[in-house]
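Asker: attaching a predicted model along with its sequence, questions to come.
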Amino acid sequence: MNVSTTQPFQVVYSLFEHEYLGFLFESFVVQINTRGQLTFQHQNVSSKNADEFASRLDADDFKLIQLIDQIQQDAVIKKFSPKRLSVVDFFLKVYDAEKGDKPLQEKINQYVQARMGKIMELLRDKQVFVMGKDGEPTWKKLSFAPEKASVLFHFRRNEDNTHYFPTIKYAGQKLEFMYKNAALICYEPAWLMLNDIIYSFEKGIDGKKLQPFLNRKFIAIPRSIEENYYRVFVTQLVETADVYAKGFEIRTDKYTPKPQLLFSNIKAANVPELFADAITDREPDKILFELSYVYGKSIVSAAEAKKVSVDLEKTAESYIFHRLTRDTTREKEICKELGKRGLELKAGRTVMEKGAAVAWLAANLPELESKDYTIKQSDKSGKHYFIGDVAVEVGITENNDWFDIYGIVRFGEFEIPFIKLKNHILTKNNEFILPNGQVGIIPDEWFTQYIELFAFAEGDEQLKLRRHHMALVNDLQNGNLATVTMNRKLEKLREFETIEDQPMPAGFVGELRPYQKAGYNWLHFVQNYKFGGCLADDMGLGKTVQTLAMLQRRKENGAESASLLVMPTSLVYNWLNEAQKFTPNLRILNYTGTYREKNVALFSEYDVVLTSYGIMRLDAELLKTYYFDYIILDESQAIKNPDSTTSRSVRELKARHRLILTGTPVENSTMDLWAQMSFINPGLLGNQHFFRNEFLKPIEKDKDEHKTRRLHALIKPFILRRHKSQVAKELPEKIEHTTFCKMTEEQELAYEETKSYYRNKILKSLEENGPGNTQFMLLQGLTKLRQIANHPLMTDPGYEGSSGKLKEVIHKTRDVVSKGHKVLIFSQFVKHLEIIKRSLDKRDISYTYLDGNTKNRHEQVERFQKDETIQVFLISLKAGGVGLNLTAADYVFILDPWWNPAVEAQAVDRAHRIGQQNTVFTYKFITKDSVEEKILALQNRKLQLVTDLISTDETIMKSLTKEDIDNLLS
């Protein structure tokens, strides 16, 4: 019979006894009549329907209902039965007298009792009843005793045995509870029901200690087992309850606690769970501190929660229980004192890094010992640590082309050569074995301060640094980490403003712009100090002409051998043209083609040997027999993979000087930077393993700004990078537009079908396999969607519809061409360019074309630059993104965006470069309501990386979150 919420009702709690689970409660709402009396109309209330009755429930009622739900038999079975069993089957199986599951019974009991304890506390001000046998919830009313009762346990030891029994007092009067039909309705702690009154107890008495006496006057313990009984049971009772003894003695001992701090070495696997979050990948071993208090002859762990501890002493005739009450006030003062000194304890323990722990001990040990603290290493530690002063002195002296490094490390009285720490620092092992067998701990800060020094230094007996590590030497000196002695010449490296102006070579035809002249001076600057350099000016600022001017100067100064210029095949023609124009006196050997003469003796007749990366790789064994004056790599990102044959081959070549030219020193990863810097200045950034751990992972994975700044500082002296906005003030304006293209109906249908297919497939894979196994599928899906956003013909040769973007591109092209302008049209997809070609052919619009398979590349460029009838140049982004001078165009169309805006910027730079006289208009065509729009948004949000060091499609793909992927495919 349901209770009406529109009429008065009352929540009540009804006690009943379950055959297996013991006493439990159920919660009900009961209708109230006009006289304010409870009626027989009632309804069970649970968490499922409690909100219906919220008008007459308070916060405690909601807590009670939730707790009561958790102890009902169905909830218990659901929690503890892995199989779906009926109520009868579950309880008969678990609670069978002979074959029952005792451990599971105990777990269930603990679960129920924990919740019953909370329920009893919340019930004090509620209406509580005993349930009738017919299920009537308000059969008999119960009340709670307003005060707490006390229990006194009596022990009387005589010649044969020890009698043991409790007495209960309430409000100063003895409470008769034996043989009175009393019941313990909760055990942990005890709640006793007697004469319809529920009693609770001081000191949280365990109900199991009262249960035997509900129908029993005393328990007799025979002499034969009394010692064991006293040690196990009575000792525990003396600690937690009030005990009266006759026949043995209970003494209360009082002492002022003296702190004892033990420290020990532990492995990560043994770190207490409380401190599991203190474990890091870098250093699995830790130091565990454990605080104890010495009370007389007793030692009590600070982790021990109980405030009273009891020890049993057996005498000739009897027993003495020594009851020790802890001085919690003094213990708190001790913990506070240690906390102020940086030792924050949890339950009397803490875990610290070994380095930090030993440093803490060295700093605090003397003063704490003077305050009567006992601090010692635990016998179980297995290692004996040195605790004392640790210091280091490092000196660096310039010696010709090297810096010599020397130093002494002091562990107390022991002096250790600095070089002995090399392997420890590089492997991040902070334990150093001293001559006396003690373990000295290398301070944590030394790993940060000196790891680069050891990683970059050469030599096993005597440490040496190459001169190009000047930035590191400066940092060590500025940080007071080393004493440095050097000559005045090297002081010029501190600031590039001190670079001297160099005369231009007589054989140079033309004039360098001011910033180009500054670059020319810089090339001589690094040359004079025998450093390798990286000229990394923006595309179009004239890296070629600056380099040619420097090579002409080398020729006129009597260079003893030829220089080697290595570049992509597509740039050979450009270099020959530029050399003919600016340095016609340079003797240049075009060492390319199938029929090249493979004879290095020929090189002495030339000033410059010009070749491609492919030829260099094929002829590496031959080329490394010649000692070049310069080795110069153009578009040096070609060696960005340090493990590639190209990269390994070029590193084996020999030269007095090394130079690289690139507008994008980092394309895919900071490892690109390592490969190129290691070519021009070997050892500058350490070995690959070191660089990967110390720079690549922290920068790319963790976005570590400190590591990014550190790497920038190391490479800064050897890279000259100028942006067009800084130096080429004479360049005309560049105006950018974004044109949004609406998909046709047929195109939209094809797009939605593909999007749904990949969205379901990718999100399912994310759930099952995680992001690591989804990257390829994601890239595949996004590529197809991008292609359909351009034109569905790119994925479906049978598609007969049109494309919104194609219509817009052709419309804009006809408009530009009709007004006499020239336009570069870039796409990352050759298939897309083929579609554009067919559309241009239909409209009789002439064009030149370039992709990765184009052989007559320079002819295509010349035709577009000089033939006024050709106004369109179709270019694949990969083939035409670098090395082209296309200043005849003043319009640039980007047909499809991608993650890396730098790729698009390079394309625009084909037209917006030195020599351009007109304003350059850039149009980026974006298909509306497609993944292209999402890519633009993601560029702005996701590509704000720490510095310009990283700019990569691959890195972004790896860093996409599930939310990013969801947004891209929504």
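Answerer: The structure has been received and is ready for your questions.
Asker: hey, let's count contacts and neighbours off CA atoms from now on
Answerer: Noted.
Asker: state which helix of the chain is the longest.
Answerer: Counting by DSSP state H, the longest helix found in the chain is helix 745-769.
Asker: and that helix, what does it pack onto?
Answerer: helix 775-790, helix 962-968 (3 or more CA pairs under 8 Å, 6 or more residues apart in numbering; DSSP states H and E).
Asker: mind redoing it with 10 Å?
Answerer: helix 775-790, helix 804-818, helix 962-968 (3 or more CA pairs under 10 Å, 6 or more residues apart in numbering; DSSP states H and E).
Asker: in the shortest one, which residues are buried?
Answerer: It stands for helix 962-968. By neighbour count with 16 or more other CA atoms under 10 Å, helix 962-968 contains the buried residues 965, 968.
Asker: most tightly surrounded among the helices and strands packed on helix 745-769?
Answerer: helix 775-790 (a mean of 19; mean count of other CA atoms under 10 Å).
Asker: burial count for Glu227?
Answerer: Residues lying near Glu227 (other CA atoms under 10 Å) number 17.
Asker: tell me the spacing between it and Ile221.
Answerer: According to CA to CA, to the nearest Å, Glu227 and Ile221 sit 10 Å apart.
Asker: contacting residues for the residue nearest to the spatial centre of the chain?
Answerer: By CA atoms, centre = their mean, the chain has its centre lying nearest to Asp702, at 5.5 Å. Contacts for Asp702 (CA atoms under 10 Å, 6 or more residues apart in numbering) come out as Leu696.
Asker: ok, back up a step: would you turn the helices and strands packed on helix 745-769 into a markdown table with distance to Leu67?
Answerer: Shown next, in a markdown table, are those (distance: least, CA to CA, whole Å):
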| stretch | distance to Leu67 |
| --- | --- |
| helix 775-790 | 46 |
| helix 804-818 | 63 |
| helix 962-968 | 37 |
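Asker: nearest to Val130, of these?
Answerer: Nearest to Val130, of all the helices and strands packed on helix 745-769, is helix 962-968, at 54.6 Å by CA to CA.
Asker: and that closest one, what does it pack against?
Answerer: Helix 962-968 packs on helix 745-769, helix 775-790, helix 931-942, going by 3+ CA pairs under 10 Å, 6+ apart.
Asker: could you check the angle helix 931-942 makes with the longest one?
Answerer: Same thing as helix 745-769. Computed by axes from the mean of the first three to the mean of the last three CA atoms, to 10 degrees, the angle separating helix 745-769 from helix 931-942 equals 50 degrees.
Asker: presented hereafter is structure B, for comparison with structure A:
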Amino acid sequence: MDESSVNPGRLQATFDPALGTLVWWGVDDVEAALADNGLPAGRPTTCRLAVPVDGTRVEPRTVEARAVDLPAVLPALRGLRPEHEGLGVSVSVWREAARLSGRGDAACTELADAMPVAAHATLDAGESAVPSAAVSLRQFLDAAALVGDLETAGIQATLRPYQIHGVGWLRALAGEGGGILADEMGLGKTLQAVALLAMRADAGPHLVVCPTSVIGNWRRELGRFVPDLPVVVFHGANRALPVTLPNRTVMLTSYTVLRSDADALSDVAWDSVVFDEAQQIKNPAAQAAKAAARLPATLKVAMTGTPVENRLEELWSLLHVTNPGVLGTRARFRQRFATPIESGRSRTAAQRLNAVIAPYVLRRTKAQVATDLPPKQYSTVACTLTDEQSRLYRAAVESAFADGLGSGIARHGNVLALLTRLKQVCNHPAQLTGADDRDLVGRSGKFDRATEMLAEIVADGDRALVFTQYRTMGELLSAHLSSELGLGTVPFLHGGLGAERRDELVETFQSSPDGPPILILSLRAAGFGLNLTRASHVLHYDRWWNPAVEDQATDRAHRIGQRRTVNVHTLVTGGTIEDHIAAMHHSKRAVAESVSGNPEAVLAKLPDAELRALLDLDTLGVN
């Protein structure tokens, strides 16, 4: 069809497969044109499309448009009458496509032949091409069929367009063995996996492997979205694997149980296996990764917002579980990709790797697909050392270098011990003297500042999450805030709690109107898998070397369902090791080092003089 058939000045419709929407454009007042034709108004957007500039060529242009999701637009399209005015040929084509079900390949071919450029004008990444009419039509029909299948599956949730696309992508992986759903944290990966299981329910049984702390969350989500699916929890000291598992059964277990009961779990012919928070199997030499690779399944899905946290071999490990052989052997992967990219910064190798993994990794960010999500506001809160902290800090540095840090493995251990001691001094001297020390006020600038901030947050009627990497510090904060702010008991969620107690703390904070306004969490135990959108403030009490870990924690609050701006407060004690961690987080050099190795190992390799220059308070300008 010639480009002139786009009918400039008429309402046009372009299918965007990545977002699962029809994009409406072509007239000055798109919203009015949609209303005049009885079509849903959708939401305003701008998009880059191939737009005709004359009768012979098209060019990339940014157009003002309205995006309407397929579940809403399909019934309206089918009801459009030919006599409706002001519609371009593209609209007529999509009307016929919405009615096309069951009419066979000949009808598809005929409709594709009649499709103008406007109907499939989405641009590729380089803005040099658009999909063919036949490809765009097939994507539309597949998406429309998926919408119908989701309705048939009885999922009691309204999926967003990108989630519908994600479910379709997951379902298509069955012929490939599996893949990685790597959506940014907070975009609803769990709901997409639940929808997949619901549509494959009759082909089960299915297995979900997740951290212990989120087993309860999975049980609630399955009961909420697909209440007719039977769920079995395989966890706890008295667990027993059922002799038979009916097809519709979804079994929930933890990575701990996967390691210990690998033989029993590998004896079951699973249809689908979902690895939630799959960074747990990022180390290919670990028992969990080896056990995950052994599980027999038609479809394996790894879900993680951080498929690469420290080094590229983590990506190899995940794909070795879901799609063994795609990246070759581990040694071959190092030779072809890991070494050239991490050490040589080879752009060619990176492009080649992206091309290989593209069919097996789906990654969307909030900026791309959840533009209605409120923003995050970041602030760094500078804290000062008290005299007591300064003395302890200097004494720790002096003692470590006076005794000597050693060499090799011993040096690495000694440096790690020193860094840990310095971070604990920055937190509060009581971390060094024991949790029974209750004389807390006035001894730590950070501790006192955090108390002031949290008091203000509570007084404003808001809620906050407080993350720390140390259990002792969490207990100190819990005891102090409980008495200082008069809140009753301020709860602390950490790895030492049982699964039921963790679930209770989350449910009370998230859902109870009388729940506590502050929840303290261990960064490792609660940095993933939890939905805590009741909070509008996140306070990072101490720093983790890898910023991705802190981001995971922040996104317990900044995720689908959040309606308010999330204020992220990072406490940094000036002139200390925390300053160095902050600099690593924000510098380009830090990004490179976080890919190629452990930052603590990098510090351990520094000569004594350079290392001391980073740690000594006098060198850093603290008096």
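Answerer: Perfect, thanks for sending it. What you see is a predicted model; the values in this text were computed from it and never measured.
Asker: nearest to Lys340 of structure 1 among the helices and strands packed on helix 745-769 of structure 1 would be which one?
Answerer: For these, the distance to Lys340 of structure 1 is smallest for helix 962-968, at 43.9 Å, taking CA to CA.
Asker: distance from that closest one to structure 2 after superposition?
Answerer: Mean deviation of helix 962-968 of structure 1 relative to structure 2 after superposition (mean CA distance after the TM-score superposition for structure 1): 4.7 Å.
Asker: tell me, stretch 900-912 of structure 1 lands on which residues of structure 2?
Answerer: Mapped onto structure 2 using TM-score structural alignment, stretch 900-912 of structure 1 covers residues 546-558.
Asker: with stretch 875-891 of structure 1 instead?
Answerer: The aligned range for stretch 875-891 of structure 1 is 521-537, by TM-score structural alignment.
Asker: now do the end-to-end distance for that stretch.
Answerer: 13 Å.
Asker: buried sites along it?
Answerer: 521-537.
Asker: show me where the stretch 501-650 of structure 1 has helices.
Answerer: 514-528, 543-556, 572-582, 613-618, 620-623, 645-652 (DSSP state H, counting those that start in this stretch).
Asker: now the stretch 1-150 of structure 2
Answerer: Under DSSP H, counting those that start in this stretch, the stretch 1-150 of structure 2 gives helices at 30-36, 70-78, 89-98, 104-113, 133-152.
Asker: tell me the most buried of those?
Answerer: It is helix 89-98: most buried of the helices of the stretch 1-150 of structure 2 by mean count of other CA under 10 Å, with a mean of 22.
Asker: sorry, back to before: which strand or helix spans the residue nearest to the centre of structure 1?
Answerer: Element membership of Asp702 of structure 1, judged by DSSP states H and E, is empty: it is in no helix or strand.
Asker: including distance to His18 of structure 1, could the helices and strands packed on helix 962-968 of structure 1 go into CSV?
Answerer: Formatted as CSV, these follow (distance: least, CA to CA, whole Å):
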stretch, distance to His18 of structure 1
helix 745-769, 43
helix 775-790, 56
helix 931-942, 60
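Asker: on the three-state scheme, Thr371 of structure 2 is what?
Answerer: Look at Thr371 of structure 2: counting by DSSP: H, G, I helix; E, B strand; the rest coil, its state is coil.
Asker: next one: the residue mapped onto it from structure 1 from Lys807 of structure 1, what distance?
Answerer: Taking TM-score structural alignment, the alignment pairs Thr371 of structure 2 with Lys729 from structure 1. For Lys729 of structure 1, the distance to Lys807 of structure 1 equals 37 Å [CA to CA].
Asker: for stretch 851-861 of structure 1, measure first residue to last.
Answerer: 12 Å.
Asker: Lys300 of structure 2 touches Ala172, doesn't it?
Answerer: No - the criterion here is CA atoms under 10 Å, and Lys300 of structure 2 misses it with Ala172 at 11.8 Å.
Asker: overlap of the contact sets of the two?
Answerer: Joint contacts of Lys300 of structure 2 and Ala172 (CA under 10 Å, 6+ apart) are Gly178.
Asker: which one of the two has more residues nearby?
Answerer: Neighbours per residue (other CA under 10 Å) separate Lys300 of structure 2 from Ala172, with Lys300 holding more: 30 against 13.
Asker: residues contacting that one?
Answerer: 170, 173-174, 176-180, 207-208, 270-275, 292-293, 319, 321-323.
Asker: is it true that it lies in a strand?
Answerer: Yes - Lys300 of structure 2 sits within a strand when classified using three-state DSSP.
Asker: any idea how far the equivalent of it over in structure 1 lies from Arg115 of structure 1?
Answerer: Counting by TM-score structural alignment, Lys300 of structure 2 lines up with Arg658 in structure 1. Distance, Arg658 of structure 1 to Arg115 of structure 1, by CA to CA: 77 Å.
Asker: just to check, Ala596 of structure 2 is in contact with Pro340?
Answerer: One correction, residue 596 of structure 2 is Ser, not Ala. No - the pair Ser596 of structure 2 and Pro340 fails to qualify as a contact (CA under 10 Å) at a distance of 11.2 Å.
Asker: start to end distance for stretch 738-747 of structure 1?
Answerer: End-to-end distance of stretch 738-747 of structure 1 (CA to CA): 21 Å.
Asker: got the buried residues for that stretch?
Answerer: For stretch 738-747 of structure 1, using 16+ other CA under 10 Å, the buried residues are 740-743, 747.
Asker: quick check: the aligned partner of Glu309 of structure 2 in structure 1 vs Lys640 of structure 1, distance?
Answerer: Here Glu309 of structure 2 is matched to Glu667 in structure 1, going by TM-score structural alignment. Note on Glu667 of structure 1: its distance to Lys640 of structure 1, by CA to CA, is 8 Å.
Asker: who touches both of those two?
Answerer: Leu673.
Asker: so where does Val591 of structure 2 fall, helix or strand?
Answerer: Going by DSSP H and E, Val591 of structure 2 is part of helix 588-596.
Asker: which helices and strands sit right next to that helix?
Answerer: helix 339-342, helix 547-554, helix 577-586, helix 599-604.
Asker: how big's the offset between the first one and structure 1?
Answerer: Once the two are superposed, helix 339-342 of structure 2 sits an average of 3.6 Å from its aligned residues in structure 1 (mean CA distance after the TM-score superposition for structure 1).
Asker: then the last one?
Answerer: With mean CA distance after the TM-score superposition for structure 1, helix 599-604 of structure 2 departs from structure 1 by a mean of 5.6 Å once superposed.
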